[in-house]
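1. Starting from these lines, generate the structure:
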Amino acid sequence: MEAVLDELYTTPPADFVARRETLAAAAKTAGGLDNARRIRAARRPTLAAWAANLLLRTQPEESRHFLELGRALREAYQALDADVLKDLSAQRRRVVSALSRQAAQLASEAGHGLSQPVQQDLEATLRAVLADPDAADQWAGGRLVNALTPPSEFHPGSAPAAEKPGTCNRPAPPSPSASRRRASNDELAERRRARQEQLARAREAAEAAEQRLRDERARQADVDAELQRARERTEQARRRMSAIEEQLRQAREECRQAEHEQQEAEAHSRSAAEVVAQAERAAHETTQQLRRMTRGAT
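-> Alright, predicted model coming up:
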């Protein structure tokens, strides 16, 4: 049943209702009335939501890495300084843009190009997946009905909120004793180390995602080049076929002309044969008459 619903939500929206009815009828025939009702309850996705579902189902490895990148970014985002945030934001925009183009390509190959507003909704959905754990969970289910809206800022999810570097969220110790100061400094140092580790993981995840997208784009370029070569070969074959068809048309015309000339020649031949036959009969009669006249004279 889950596989049936997964397949339904990768069906283009224009075909969704018809496909839903077909699957529901099949489930009912098989005796699964509950399954049939569940299928009929499925809502048709928007074009942007369908493209996001299609990306998740057809590119599972890329989608898994994208979800991992979102988790790493959410964990590290609140603990970073302005320069690092700017760098990660730029990486995030590049990853979202590249992945949304890949989804648009998949949609186009499925026969449904995405308009600019739909493309924007798709990018907003992917930004939401990176920033919001709830949105990430919805997309990971592969059955989005509507595009997702990204939050105004990253949500840390279950990760502990980190304080800005150089500060401590806990109240100051009641006593300025050296042991308490050392404990506080050790705790702060540990938190800083944890933030650095989160930052390193986020950077590694972002770099890995960009590298995978570069590899995918390179593979896509190879596929596009092969497609272009195939199109050129098809066009050449069509031109050759057109030339052959023209030669065939000319040959047929020449054949019809030759048949017409043959018919005329045959008619002329028959007429000539008739004339020859008449001449032969006249000559025969003349010869017979001459013989009779010769016998009478003797």
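
2. When you work out contacts or count neighbours from here on, use the C-alpha atoms and nothing else.
-> Noted.

3. Which residues does stretch 165-176 contact?
-> Residues outside stretch 165-176 that contact it (CA atoms under 8 Å, 6 or more residues apart in numbering) are Ala79, Glu163, Arg180, Arg181, Leu188, Arg192.

4. in this structure, which helix has the most residues?
-> Looking across the chain with DSSP state H, the single longest helix is helix 178-297.

5. chain center to that one, what's the gap?
-> 26 Å (CA atoms, centre = their mean, to the nearest Å).

6. most surrounded residue in the contacts of stretch 165-176?
-> Counting neighbours by other CA atoms under 10 Å, Ala79 comes out on top of the contacts of stretch 165-176 with 22 neighbours.

7. quick one: contacts for that residue?
-> Ala79 is in contact with Ala162, Glu163, Lys164, Pro165, Arg195, counting by CA under 8 Å, 6+ apart.

8. contacting residues for Met1?
-> Asn35.

9. Please report how far it lies from Ile39.
-> 9 Å (CA to CA, to the nearest Å).

10. just Arg233 next, same as before
-> Taking CA to CA, one finds Arg233 at 45 Å from Ile39.

11. more neighbours, the two?
-> Ile39 (21 against 12).

12. Now the more buried one. Nearest residue, chain neighbours left out?
-> Ala24 (5.6 Å; CA to CA, 6 or more residues apart in numbering).

13. doesn't Arg40 make contact with the one you found?
-> Yes: using CA atoms under 8 Å, Ala24 is in contact with Arg40, at 6.3 Å.

14. okay, these two: which has more neighbours?
-> Ala24 (23 against 16).

15. can you tell me how far the more buried one sits from Arg219?
-> On the measure of CA to CA, Ala24 and Arg219 end up 38 Å apart.

16. ok, now Asn35?
-> In this view, Asn35 and Arg219 are 40 Å apart by CA to CA.

17. repeat for Glu280
-> Glu280 is 89 Å from Arg219, by CA to CA.

18. For the comparison step, fold the sequence that follows:
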Amino acid sequence: MRRKGARDSEERGVEELLDDLYTTAPPEFVARREELAAQAKAARRVTDARLIHAARRPSLAAWAANLLLRSEPEESRRFLELGRALREAYQSLDADGIKELSEQRRKIVLALSRRAAELALEAGHRLSESVQRDVESTLRAVLADQDAADLWATGRLENALTPPTGFLSPEADTASTSRKPARSAATPPSSRTRAKDELAERRRQKQEQLDQARQEARAAEQRLRDLRTVQAEADALLERARDRHGQADQQVAAVEQQLRQAHEELQQADQEQNDAEERGRAAAEATAQAEQAVLEAAQEVKRLSGHLK
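-> Here you go, the predicted structure:
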């Protein structure tokens, strides 16, 4: 009979198996990969076995980022949408707008990286400060770079990602603006008017993009607050369950003590019963001997009485 794990690997596609594999903690990754590859090979799925065997073990930070994506799909979708909005808005944001949006971005990245650390801890692995920084770096890269976002969206990161320098940085934006050539004073009025119109349109689009980015940021923050509320409720339930478990342990210990005492009393009663039965047998034997002696004495009296006649 085939094992259940083997049946599961045959029924599930290789893509789904790889998705689950990359949420396997790095210490168990290689063993799980070889197990799935062997099952695919035994099922004569040679191509699937080759793909699974080629999977590389992720770093701890990459694994935590993959775990975040799989465990919080709705929040991850919002985060990817926020990244798209930020990258579009960045093309035309002024320094003040970039500074404000950058602060919102830092809060969301920090909150999501903490959630990733919580998920990793629940899976049995505490993230060090350096690994936590790598997770934050990966999330910043997802916001800043489309290729990084696409890579994280696969859920199969192998290494932490690094964001490009200068993204959502007021200083970088100001510096890049200062390097732009000054408008020539000899520009014809029609060109200046057209330029003003184009600038006004860019500002309008920029404002719409900024409003959209802010809305996405607020939605993401609200989602995080909701998740933390759910987490707090779960922690409270866990604490109450632990209390009930402790009380049950005490009750079990008391019952076990009573059971031990009952066993001791039973053993003592068995011994007393054995002693009583032994004394009863001895008494019965003595009684039988006494009855025999009485019978013999009565016979002797009868015999002697017959001689006297």
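
19. Overlay them and tell me the TM-score.
-> The TM-score (TM-score structural alignment, normalised by the length of structure 1) is 0.87; 293 aligned residues with a CA RMSD of 2.8 Å.

20. who's in contact with the residue nearest to the spatial centre of structure 1?
-> What sits nearest the mean C-alpha location of structure 1, by CA atoms, centre = their mean, is Leu106, with 1.8 Å. Leu106 of structure 1 sits next to Ala51, Leu54, Leu55 when contact means CA under 8 Å, 6+ apart.

21. before we move on, what about Arg195 of structure 1?
-> Contacts of Arg195 of structure 1 by CA under 8 Å, 6+ apart are Ala76, Ala79, Leu80, Ala162.

22. so what's the equivalent of the first one over in structure 2 up against?
-> Yep, that's Ala76 of structure 1 we're talking about. Aligned by TM-score structural alignment, Ala76 of structure 1 pairs with Ala89 of structure 2. Applying CA under 8 Å, 6+ apart to Ala89 of structure 2 gives the contacts Lys206, Gln209, Leu210, Ala213.

23. Assign Ala89 of structure 2 to helix, strand or coil.
-> Following DSSP: H, G, I helix; E, B strand; the rest coil, Ala89 of structure 2 is assigned to helix.

24. Give the burial count for the aligned partner of Ile244 of structure 1 in structure 2, as a bare number.
-> Aligned against structure 2 by TM-score structural alignment, Ile244 of structure 1 finds its counterpart in Val255. As a burial measure, Val255 of structure 2 scores 12 neighbours (other CA under 10 Å).

25. And for Leu8 of structure 1?
-> Neighbours around Leu8 of structure 1, by other CA under 10 Å: 21.

26. Distance of it relative to Ala42 of structure 1?
-> According to CA to CA, Leu8 of structure 1 and Ala42 of structure 1 sit 9 Å apart.

27. Overlap in contacts, those two.
-> Arg20.

28. Asn35 and Arg219 of structure 1: which has the busier surroundings?
-> Legend: neighbour count by other CA under 10 Å for Asn35 of structure 1 and Arg219, higher for Asn35 (20 against 12).

29. Okay, the more buried one and Trp50 of structure 1: tell me how far apart.
-> Distance from Asn35 of structure 1 to Trp50 of structure 1, by CA to CA: 22 Å.

30. Grab the nearest non-local neighbour of Ala95 of structure 2.
-> Pro170 (4.7 Å).

31. any idea how far the match of Ile244 of structure 1 is from Glu264 of structure 2?
-> Val255 of structure 2 is 14 Å from Glu264 of structure 2, by CA to CA.

32. swap in Leu121 of structure 2?
-> In terms of CA to CA, Leu121 of structure 2 sits 47 Å off from Glu264 of structure 2.

33. Check Ala172 of structure 2 too.
-> Taken as CA to CA, the span from Ala172 of structure 2 to Glu264 of structure 2 is 83 Å.

34. got it, and Thr165 of structure 2?
-> 77 Å.

35. and if you look at Glu74 of structure 2?
-> If you go by CA to CA, the gap between Glu74 of structure 2 and Glu264 of structure 2 works out to 61 Å.

36. Leaving out sequence neighbours, find the closest residue to the aligned partner of Leu33 of structure 1 in structure 2.
-> Using TM-score structural alignment, the partner of Leu33 of structure 1 in structure 2 is Val46. Leaving out its chain neighbours, the residue that sits closest to Val46 of structure 2 by CA to CA, 6+ apart is Ala40, at 6.8 Å.

37. Show me what whichever strand or helix holds that neighbour is in contact with.
-> Using DSSP states H and E, Ala40 of structure 2 sits within helix 26-42. Helix 26-42 of structure 2 is contacted from outside by 6, 9-10, 17, 21-22, 24, 46, 48-50, 52-53, 55, 57-60, 63, using CA under 8 Å, 6+ apart.
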